[in-house]
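S.K.: here you go, sequence then predicted model.
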Amino acid sequence: MTEPALTALALSLKVALWATGIDLVLGMAIGYLLARGRFPGRELLDALLTLPMVMPPTVLGYYLLVVIGRNGPLGAWLHDTLGINLIFTWQAAVIAAAVVAFPLVLKGARAAFETVDVQLEQAARVLGVSEFGVFLRVTLPLAWRGILAGTLLAFARSMGEFGATLMVAGSIPGKTQTLSIAVYEAVQAGQDDTANLLVLITSATCVLVLVLASRLAPGRSVPA
């Protein structure tokens, strides 16, 4: 494997791991809120948070530029207050991947929490277990497979993210050039051998993750 391919693979893994970690924390929290909460606008909130799943990645990239760009509200504050510029950095690639993949964790977490029998949670409360204890000792152990399946899908989606990442992070070799962007650049340059290698690496990684997600899907038994 060539050094540029290894560099792109390492960067893609780093971006995907960070993005998936962020999505896991936020997806579990909001998924639990949507599954257990009863408040006006709950389904509207769910629909808005699911938009990245159906919205073109370039549109998401534009929205991210508006928000975290030098002239955007968040980007301007970060630059003027902390001296941080997110655009064309690997952190921007993490944000793009996290936004695009977030609905996969959210949907998986909400569905998993909704399958947990609330009577089991109530029984734990009657026994004096705190709310946090109920979540850790009852809800999460019963819902973890669905959450993990959604998380693995989000990881695979983050590995393959292209459009939004290209708009906010660019294609700087060794810094922001992920596997999917490296494939695009190789094809544009007529480097078919490099493109084939990168495609093979990406496909093998995503297939492995999808197989794991399928085996962990709720309601499916995993052979010993």
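M.R.: Structure's in. What do you need?

S.K.: CA atoms for contacts and neighbours, from now on please.
M.R.: Will do.

S.K.: which stretches of the protein form helices?
M.R.: All helices of the chain, identified by DSSP state H, fall at 3-36, 42-54, 57-68, 73-77, 90-114, 118-126, 131-134, 140-159, 163-169, 179-188, 192-215.

S.K.: gap between the last one and the chain center?
M.R.: On the basis of CA atoms, centre = their mean, to the nearest Å, helix 192-215 is displaced by 17 Å from the centre of the chain it belongs to.

S.K.: still on that earlier bit, how about TSV for the helices of the chain, with mean neighbour count added?
M.R.: Below are these laid out as TSV (neighbours: other CA atoms under 10 Å):
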stretch	mean neighbour count
helix 3-36	20
helix 42-54	14
helix 57-68	19
helix 73-77	17
helix 90-114	25
helix 118-126	14
helix 131-134	14
helix 140-159	24
helix 163-169	25
helix 179-188	20
helix 192-215	16
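
S.K.: use this one as the comparison:
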Amino acid sequence: MLTAAELQILGLSLKVALWGLVASLPFSIAIAFVLARKSFYGKTLFDAAVHLPLVLPPVVVGYALLVLFGTQGPIGKPLEAFGIVFAFRWTGAALAAGIMGFPLLVRAIRLAIEAVDPRLELAARTLGASPLRVFFTVTLPLALPGVITGGLLGFARALGEFGATITFVSNIPGETQTLPLAIYTYTQVPGADAQALRMSIFSVLLSLVALALSEWLARRSTPQDSRHA
């Protein structure tokens, strides 16, 4: 059985991962659409910048967030005037998780949008639909399985986020201590091997469920002909 402290860690981890996903999803859809459907100067460089969190050490991302969104940072200081604080808060953990999962979201959604037949969008435009209406009534519904798959992958990535989180918001029990940070803490405490093991098992199970769901959705959204090819 999980203790009250472990349940709190689990609940905080789910909250951080969920809000990180919710915050990053609209931006992911917009950027994925631009990369899938638009051509512009510097697109390759922009694409590389979007995927940068995949290859950068997470500590570097966390430090960049601390510099930008810290209470003295160029973004964090004005936000603090409105009562919005990210540094050393669970909201900062959600921000870090959302950014680290952002490239996975964008990639999955971009592939889904690229799989949508542009002729369907063109047909809607010829019937008088605006570009925005075409996107919300044709493109997005057809790409929805990819959006959900990307969301699950981003959620799983957020659950495992460690480096950027601990650098940006530290390891504060009850405030920023998510599953990976709690496991790290337990491994440093003599006699806490059982707690570390339980938290590791729950972390693996949650990630497996998210990955299995994303794989199932990916298979469901694949045309029958291509599956049997």
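M.R.: Now that the structure is in, tell me what you want to look at. Computed from a predicted model, the values in this text were never measured in an experiment.

S.K.: and the TM-score between these chains?
M.R.: The TM-score (TM-score structural alignment, normalised by the length of the first structure) is 0.94; 221 aligned residues with a CA RMSD of 1.5 Å.

S.K.: can I get the helices of the first structure in a markdown table with distance to V222 of the first structure?
M.R.: Formatted as a markdown table, the helices of the first structure follow (distance: least, CA to CA, whole Å):
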| stretch | distance to V222 of the first structure |
| --- | --- |
| helix 3-36 | 23 |
| helix 42-54 | 28 |
| helix 57-68 | 35 |
| helix 73-77 | 45 |
| helix 90-114 | 17 |
| helix 118-126 | 24 |
| helix 131-134 | 26 |
| helix 140-159 | 11 |
| helix 163-169 | 35 |
| helix 179-188 | 31 |
| helix 192-215 | 6 |
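
S.K.: looking at those, which is closest to I84 of the first structure?
M.R.: I84 of the first structure lies closest to helix 73-77 among the helices of the first structure, at 8.0 Å (CA to CA).

S.K.: show me what the closest one is packed against.
M.R.: Here helix 73-77 of the first structure touches helix 57-68, going by 3 or more CA pairs under 8 Å, 6 or more residues apart in numbering; DSSP states H and E.

S.K.: what lies in contact with the helix it packs on?
M.R.: 52, 72-76, 86-87, 96, 100, 162-168 (CA atoms under 8 Å, 6 or more residues apart in numbering).

S.K.: could you find the closest non-adjacent residue to the residue positioned nearest the centre of the first structure?
M.R.: With distances taken as CA atoms, centre = their mean, the first structure has A101 as the residue nearest its mean C-alpha position (3.6 Å). In space, A101 of the first structure comes closest to A154 once its chain neighbours are excluded; the distance is 4.9 Å by CA to CA, 6 or more residues apart in numbering.

S.K.: residues contacting that neighbour?
M.R.: 20, 23, 101-102, 104-105.

S.K.: also R137 of the first structure?
M.R.: If you count contacts by CA under 8 Å, 6+ apart, R137 of the first structure has none.

S.K.: and the gap between it and A123 of the first structure?
M.R.: Remark: distance between R137 of the first structure and A123 of the first structure (CA to CA, to the nearest Å) = 12 Å.

S.K.: returning to what we had before: next, see which of the contacts of A154 of the first structure are matched by contacts in the second structure.
M.R.: Compared against the second structure with both residues aligned by TM-score structural alignment, their matches' CA atoms under 8 Å, the contacts of A154 of the first structure retain 20, 101-102, 104-105.

S.K.: could you pull up the residues touching L79 of the second structure?
M.R.: Going by CA under 8 Å, 6+ apart, L79 of the second structure touches V85.

S.K.: roughly how far apart are it and A87 of the second structure?
M.R.: 11 Å.

S.K.: likewise G76 of the second structure?
M.R.: Counting by CA to CA, the gap from G76 of the second structure to A87 of the second structure is 8 Å.

S.K.: overlap in contacts of the two?
M.R.: 69-70.

S.K.: mean shift of stretch 95-103 of the second structure relative to the first structure?
M.R.: Compared with the first structure after fitting, stretch 95-103 of the second structure deviates on average by 0.6 Å (mean CA distance after the TM-score superposition for the first structure).

S.K.: residue in the first structure paired with L144 of the second structure?
M.R.: Mapped onto the first structure by TM-score structural alignment, L144 of the second structure lines up with W144.

S.K.: am I right that its match is in contact with A112?
M.R.: Yes - taking contacts as CA atoms under 8 Å, W144 of the first structure lies within contact range of A112: 7.5 Å.

S.K.: which of the kept ones among the contacts of A154 of the first structure lies closest to Q119 of the first structure?
M.R.: V105 (25.0 Å).

S.K.: for that closest one, what are its contacts?
M.R.: Each residue near V105 of the first structure by CA under 8 Å, 6+ apart is listed here: 23-24, 27-28, 147, 150-151, 153-154.

S.K.: ok, now S171 of the first structure?
M.R.: S171 of the first structure is in contact with 177-178, 181-182, counting by CA under 8 Å, 6+ apart.

S.K.: one more time with 7 Å, if that's ok
M.R.: Counting by CA atoms under 7 Å, 6 or more residues apart in numbering, S171 of the first structure makes contact with 177, 181.

S.K.: how much space between it and M28 of the first structure?
M.R.: Here S171 of the first structure is placed at a distance of 32 Å from M28 of the first structure (CA to CA).

S.K.: then V54 of the first structure?
M.R.: Relative to M28 of the first structure, V54 of the first structure is positioned 21 Å away (CA to CA).

S.K.: and for P141 of the first structure?
M.R.: From P141 of the first structure over to M28 of the first structure (counting by CA to CA), the distance is 13 Å.

S.K.: good, we can wrap up now.
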